[in-house]
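*Asks:* Sequence plus the predicted model coming up.
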Amino acid sequence: MTKILVAGILAGCLLMIPAGISEASYGLYAQRLLKDDHTVKITLTLISIFRLLSKIGSISGSLVFSILAEIIGRKYTITAISIPYIISCITFQLTSTYMMGCVANFLTGFSIGGAYSILPIYIGEVATKSSRGRLISLLHTSFILGRFFVGAILGQFFIKNSLPVINFTTGVLAIFAAILSIAFVTETPYFYLKKVKHELVKISLQKIRRENANYELELTEIQERKTFGIPDNGVGKGMFFKYKWLKPYLLLTCLYVLIWLSLFLTFSIPVRQTYYDANIDPEIKALVVGGVNLVSSLVILLLIDKLGRKLSLMYSFAAITGICLVFFVLKQSKAPLDVLFIGVGPVPSVLLGEIFPLNQKMICSGISNAVYFTLQAVMLALDELNLKYDSFPNIHVYISFIVSTASVLIIKLFYIETKCKSLSEIERELNR
């Protein structure tokens, strides 16, 4: 890989680590702000609102940054994603009021939404087809690393003073990402192609593939996409051909819904209840869960370009089905649940960076992630209801079992394999 390509991937990873840090820090921030701000009382609802504002920020950021990337390009949008991160960590460090904390949390979510929408597309456009899967998967690994940093490392060594460390780390990572994107990251050839700047397409590809003597073949393939889609040669029919974005968008949205129904809705409460009933030390829990998730993300990173995206998803949903059975048989959910992140975690991001046609790539990415974060917001609301009423009917596990079993068949029948295929080949296959 060239230095330019490494810089782009590193900048992306540096922006995803704060996303993981934020995901693991909601409770710490909310408790500190509600404790310091004597004008409000600590309630479960206020903590939930605090978290929900981050998701609303992510929904907004997904849409705003995806539009911005079509106007000013991927390179400068990556730089712009760093700015709300920096403002939010400074605000968190200086404020002691709940309202300002909510504003800072919204800004953090705004950057997270941009990172989820822009970074997979950027890496998908600059990586080679043989390495694209594992390079996009690095984003998910970075997210898990951020969560592990807060839950396991800071939980062990900075229990009383972790928030200043979190603010400093987030700010420094965002600043370094901005410097990398400004100084070393180059714009993708696909952005220049859409802007009909064909000479810049060649220059961009030369910079990214400097050591690759066969880059001319890739350049020829990219330039054949001058009409920003597959030529009208009879492939594709009806609406799916007229609107080339519709089929991949429906496939990705369906995947988000299947994952949400089979995993998030079902297991958020029993995991917590299992730890509570077993009287497991929270620090040990954080270390075990964080460690397993981190190792799992590394496993899929190594396998995704060998197994492929389709098999990884099928194995993941099959594992969820098996875990539902284990839940009923053994009445334990802790041990197998952490394995669920193998496959499901990074694969949607990989597909996001691969399957959308050029002329609608960014806006489709933004809308897809807006749907993803909306589902997360709904999950938070359901989570609060379960906590308030202390109920977890087994019907949720039945739903998970049915959905995950059906998901294996749905993916087998309707999803394509994108492993080791160029973006043009993927678009062509989706429009058959």
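*Replies:* Thanks, I have the structure now.

*Asks:* can we go C-alpha only for contacts and neighbour counts from here?
*Replies:* Noted.

*Asks:* Now do the buried residues in stretch 288-295.
*Replies:* Buried residues in stretch 288-295, counted by 16 or more other CA atoms under 10 Å: 288, 289, 290, 291, 292, 293, 294, 295.

*Asks:* And for stretch 179-199, what's in contact with it?
*Replies:* 3-5, 7-8, 11, 70, 73-76, 78-79, 122, 125-126, 200-202, 204-205, 207-208, 222-223, 226, 228, 358-359 (CA atoms under 8 Å, 6 or more residues apart in numbering).

*Asks:* Now, those residues that are in helices?
*Replies:* Using DSSP state H, 3-5, 7-8, 11, 70, 74-76, 78-79, 122, 125-126, 200-202, 204-205, 207-208, 222-223 are the members of the contacts of stretch 179-199 that sit in helices.

*Asks:* Pull out the buried residues from these.
*Replies:* By 16+ other CA under 10 Å, the ones in helices among the contacts of stretch 179-199 give 4-5, 7-8, 11, 70, 74-76, 78-79, 122, 125-126, 200-202, 204-205, 207-208, 222-223 as buried.

*Asks:* What segments of the stretch 151-300 of the chain are helices?
*Replies:* 155-157, 162-183, 189-194, 198-208, 215-223, 238-242, 246-259, 265-278, 282-307 (DSSP state H, counting those that start in this stretch).

*Asks:* second one coming, line it up with the first:
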Amino acid sequence: MEGTGMITEVPVRQEGRKLWQYLATISACLMALAVGTALAWTSPVLPQLYKESSWLVITKEQGSWVSSLLALGAILGAVPSGPMADKLGRKKTLLLLAAPFLLSWVIIIFAYKLWLIYLARFIIGAAVGAACVVVPTYISEIAETSTRGSLGAMFQLFITVGILLAFIFGTVMSYTTFAIVCALIEVGFLGSFIFMPESPIWLVNQGQKPEATIAMSVLRGDSYDPSEELAEAQREAEQAALRKSTVFDLVRTPAARKALLASLGGMFFQQLSGINAVIFYTVTIFQASGSSMSPDVASIIVAIVQMITTVIAAMIVDRAGRKPLLIFSSSVMLISLVALGLYFNTKMRGSDVSNLGWLPLTSLTLFMISFSVGMGPIPWMLMGELFPAETKAVASGIAVMLNWFLVFLVTKTFPAMNEGLGADVTFWIFAAIMALGTAFTYFYVPETKGKTSQEIQEELQGNVSKRTNA
């Protein structure tokens, strides 16, 4: 046959239909929407609970525990979620995770004592931690190579939409109605996700080849021939079966160590950029700029900016690549943080800052935009892309644990840092971390754009030149 050799050397990748990949991703991301509402619930609710007229009056210290117990629960929830997703399947695990989400909202609706709110926040935290492992894993396994970036970015997008909805609903609804609406998001997730296919990669790993073929035909369309893609997944599954995967596999080979370093580094710099501190400080920055805008409106505007730029990131990530977007993101965040620090330094020295009112607002907006384009969505994406099937779940669990531990650390220590060191030094510390993050990305994060799982593993092993010269 003429041209066969040519095809072997430069394989032409067939493209499947995208509709069901998008539908399954959107359905799975309704859980990310629930994560966003859970994260932002405290923002409108705590100010209500601080008021003398509230049905339950709490102190600022108690309020900080209501906020941070979610992060502690998430650390705990991330641990068993990987093995659970490997044992039960990605789909069944996600459906089961709806239970703790719903339970926590029911407790919040009927809570009459503070300890019940603590309990609810811890339970929803555990569900959030698990969802942050399993949803990106599911998306990366159902997506074609050509759409994996834009579909992967949807996870972060839906979280930001959830945050925006929580800011809006929390402002216009009562405590109980707000909790009921949050619970209804989970009902919507259950109603849609039950009809979605299981991850074909997981099915192949379980030796369920016929079921994997059916799932693949749903996700790629009837005219797509899944044999090549499934054969590749089968090869990976057979290699994985030769060695029983343990946590030590994450450090056993140079490729595994590179993947773990890049993934954990992404999570480390994402949270130590001070993103939660900046969100925490949004209202103060708006006030410092001399804006007459109410804190509620300010937080809604910031959430809208974040949501729009996350949409842009989803659209460009498969064209621009992960690495350039990360470097751009951390560099602009570095500049924004330096500018914020300079503003507060000038203000603290007693200088007139009335003509610099635009600076904190501009810096904050630039910071949020650049975070949402790279440092926000891409570490979650890399978590789903860098690891082979046999170590993906355990590696994702470790990455998510680190992420939530850092969320807890930053939200708990930021007020003390701000008080002890001053706002200027605090923002400059975050800026220095972003400078390290830019260098780290340049040297240690591999580009995964447009590459199959096998190609990514070969690049991590340093076999790229062998493949291109073949």
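*Replies:* Nice, thanks for sending it over. Predicted model only: the values in this text are computed from it and were never measured.

*Asks:* hmm, back to that, want to throw the helices of the stretch 151-300 of structure 1 into a markdown table with distance to residue 373 of structure 1?
*Replies:* Below are the helices of the stretch 151-300 of structure 1 laid out as a markdown table (distance: least, CA to CA, whole Å):
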| stretch | distance to residue 373 of structure 1 |
| --- | --- |
| helix 155-157 | 27 |
| helix 162-183 | 21 |
| helix 189-194 | 26 |
| helix 198-208 | 32 |
| helix 215-223 | 32 |
| helix 238-242 | 26 |
| helix 246-259 | 10 |
| helix 265-278 | 14 |
| helix 282-307 | 21 |
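
*Asks:* Tell me which of these lies nearest to residue 399 of structure 1.
*Replies:* helix 265-278 (8.0 Å; CA to CA).

*Asks:* now the closest one against helix 282-307, angle please.
*Replies:* Orientation check (axes from the mean of the first three to the mean of the last three CA atoms, to 10 degrees): helix 265-278 of structure 1 against helix 282-307 gives 140 degrees.

*Asks:* distance between helix 265-278 of structure 1 and the chain's centre?
*Replies:* Here helix 265-278 of structure 1 is found 24 Å from its chain centre; the criterion is CA atoms, centre = their mean, to the nearest Å.

*Asks:* same deal with stretch 204-216 of structure 2?
*Replies:* 28 Å.

*Asks:* Please apply the same query to stretch 346-364 of structure 1.
*Replies:* 12 Å.

*Asks:* try stretch 71-87 of structure 2
*Replies:* Counting by CA atoms, centre = their mean, stretch 71-87 of structure 2 is centred 15 Å from the centre of its parent chain.

*Asks:* burial count for the counterpart of residue 246 of structure 1 in structure 2?
*Replies:* Correspondence of residue 246 of structure 1 to structure 2, assessed by TM-score structural alignment: residue 257. Other residues within reach of residue 257 of structure 2, judged by other CA atoms under 10 Å, total 15.

*Asks:* From residue 295 of structure 2, how far out is residue 257 of structure 2?
*Replies:* Taken as CA to CA, to the nearest Å, the spacing of residue 257 of structure 2 relative to residue 295 of structure 2 amounts to 44 Å.

*Asks:* how about residue 381 of structure 1, what's its match in structure 2?
*Replies:* Aligned partner of residue 381 of structure 1 by TM-score structural alignment: residue 412.

*Asks:* which SSE is that match in?
*Replies:* Assigned by DSSP states H and E, residue 412 of structure 2 belongs to helix 389-421.

*Asks:* Now do the following helix or strand past that helix: which elements does it pack against?
*Replies:* Remark: after helix 389-421 of structure 2, the chain's next helix or strand is helix 423-444, criterion DSSP H and E. Where contact means 3 or more CA pairs under 8 Å, 6 or more residues apart in numbering; DSSP states H and E, helix 423-444 of structure 2 is packed against helix 254-271, helix 322-348, helix 389-421.

*Asks:* can you put those helices in TSV and add distance to residue 207 of structure 2?
*Replies:* Formatted as TSV, those follow (distance: least, CA to CA, whole Å):
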stretch	distance to residue 207 of structure 2
helix 254-271	24
helix 322-348	32
helix 389-421	13
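
*Asks:* which stretch among those helices comes nearest residue 189 of structure 2?
*Replies:* helix 389-421 (21.8 Å).

*Asks:* From the contact counts, what lies against the closest one?
*Replies:* helix 60-88, helix 114-142, helix 227-242, helix 249-252, helix 254-271, helix 275-280, helix 378-385, helix 423-444.
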